[in-house]
Structures are given as C-alpha cells and as structure tokens.
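Novice: Sequence first, predicted coordinates after that:
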Amino acid sequence: MTEHVDAREVEARLSDLLQRVERGEEVVVTRAGKPVARLTAVGLERERPSGSVPFEVPQTFFDDLPDEELRAWE
C-alpha cells in the first residue's frame, strides 16, 4: 500500500520513510493534500500485475483519422 505523507512531515520522518522505500514500499509526498512527488527505491523494478504484458503503441495510431471518423467527433 502506498502511504501519502505531507511534505512537512517528510522532514521529520525522512529516515523512517527511506527505510520503508528500501524495503520496496512507495511513499507519495503531498502538499495541501495534492501529490507532488513519489519516493521509490533506485534500481528496483516494480512488479507488473499477474498476466500483464508490455504494451507498445502501433505506428498506425499516429495516422490521420479518416474524414468520416473526424466528422463523427465534431
């Protein structure tokens, strides 16, 4: 589970938070309740959900839409 910690609290708890990050946890730093940064361990790969595969956007994704499709969006 990702913990959300206010930026001011990070200053007081940095050592503890870094230990948790080293164990593989993730910490989101917030300011006024809004996420502004993420603490993660360097060099640790995040696990993908079971059964997931890498996704690549096909080059055709960037092709112009046919006129009929463009009209449908107008």
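Specialist: Cool, the structure landed.
Novice: CA only for contacts and neighbour counts going forward, please
Specialist: Fine.
Novice: So residue 38 is in contact with residue 18, correct?
Specialist: No - contact criterion C-alpha atoms under 8 Å: residue 38 and residue 18 do not qualify, at 11.7 Å.
Novice: neighbouring contacts of the lengthiest helix in the chain?
Specialist: Longest helix of the chain, by residue count under DSSP state H: helix 7-22. Applying C-alpha atoms under 8 Å, 6 or more residues apart in numbering, the external contacts of helix 7-22 come out as 26, 27, 29, 30, 31, 39, 40, 41.
Novice: rewinding a little: who's more crowded, residue 38 and residue 18?
Specialist: residue 18 (18 against 15; other C-alpha atoms under 10 Å).
Novice: also this one, for the comparison:
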Amino acid sequence: MSVEKVSSTEAKNQLNRLLADVKAGSSFIITSHGEPVAQLIPIVTVPRRFGQLPRLLVPSGFDDPLPDDELAAWEAEKT
C-alpha cells in the first residue's frame, strides 16, 4: 500500500476521513507548502507483559469474565 501525500489544509478539512483510513491500515504524509512535515500512521499496540517474566505475554482477553461453566466450577469449590 502506497503512502498518500496530503496538504495540511486537506488534512484539517478531511481529518475524520483520514483517521478512518488510518484505522483501516492506510498511512499519510502531511505536507506544508509541498514539504513533508508529519506522518499519520496506524498505532501498533504493545502487548502486555506479566510482571518479571518478559517473555510471557498476557492474552488480550485476560480480563474478560469467565465463561459461565468455568465460573460455576469455581463457585462449586467454595462450598
């Protein structure tokens, strides 16, 4: 995918469209008087790490609620 150049005026007037395109993976070079001054690129998320174990990655669903059947099994152990 090529990087499109847009003027600062275009970027100001079309920011919502540009952001939607960036969310979809596009990148843009913003120019001022024809000279590149900034780049608009998607953010790459950094995976969460677990404590002192730098190679252990925390899955994205780590904080999600437990499924009902697993929660029931944990609750059964309390009684």
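Specialist: All right, it came through fine. As the structure is a computational prediction, the values presented were derived from the model and not from experiment.
Novice: Can I get the buried ones among the contacts of helix 7-22 of the first structure as something I can paste into PyMOL?
Specialist: Entered in PyMOL, the line below selects the buried ones among the contacts of helix 7-22 of the first structure, by 16 or more other C-alpha atoms under 10 Å:
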select buried, resi 26+27+29+30+39+40+41
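Novice: Pick the one among the contacts of helix 7-22 of the first structure closest to residue 3 of the first structure.
Specialist: Residue 3 of the first structure lies nearest to residue 27 out of the contacts of helix 7-22 of the first structure, by C-alpha to C-alpha, at 5.0 Å.
Novice: residue contacts, that closest one?
Specialist: Listed by C-alpha under 8 Å, 6+ apart, the contact partners of residue 27 of the first structure are 2, 3, 4, 5, 17, 21, 38, 39, 40.
Novice: check which helix or strand covers the third one.
Specialist: Here residue 4 of the first structure sits within strand 3-6, counting by DSSP states H and E.
Novice: For that strand, buried residues please.
Specialist: 4, 5, 6.
Novice: Neighbours of residue 32 of the first structure, how many?
Specialist: 8.
Novice: coming back round to it: the longest helix of the first structure: average distance to aligned residues in the second structure?
Specialist: Its matched residues in the second structure lie on average 0.6 Å from helix 7-22 of the first structure after superposition (mean C-alpha distance after the TM-score superposition for the first structure).
Novice: what does residue 28 of the second structure align to in the first structure?
Specialist: Mapped onto the first structure by TM-score structural alignment, residue 28 of the second structure lines up with residue 27.
Novice: where's its match relative to residue 69 of the first structure, distance?
Specialist: Look at residue 27 of the first structure and residue 69 of the first structure: by C-alpha to C-alpha, to the nearest Å, they are 43 Å apart.
Novice: Many thanks, we can stop here.
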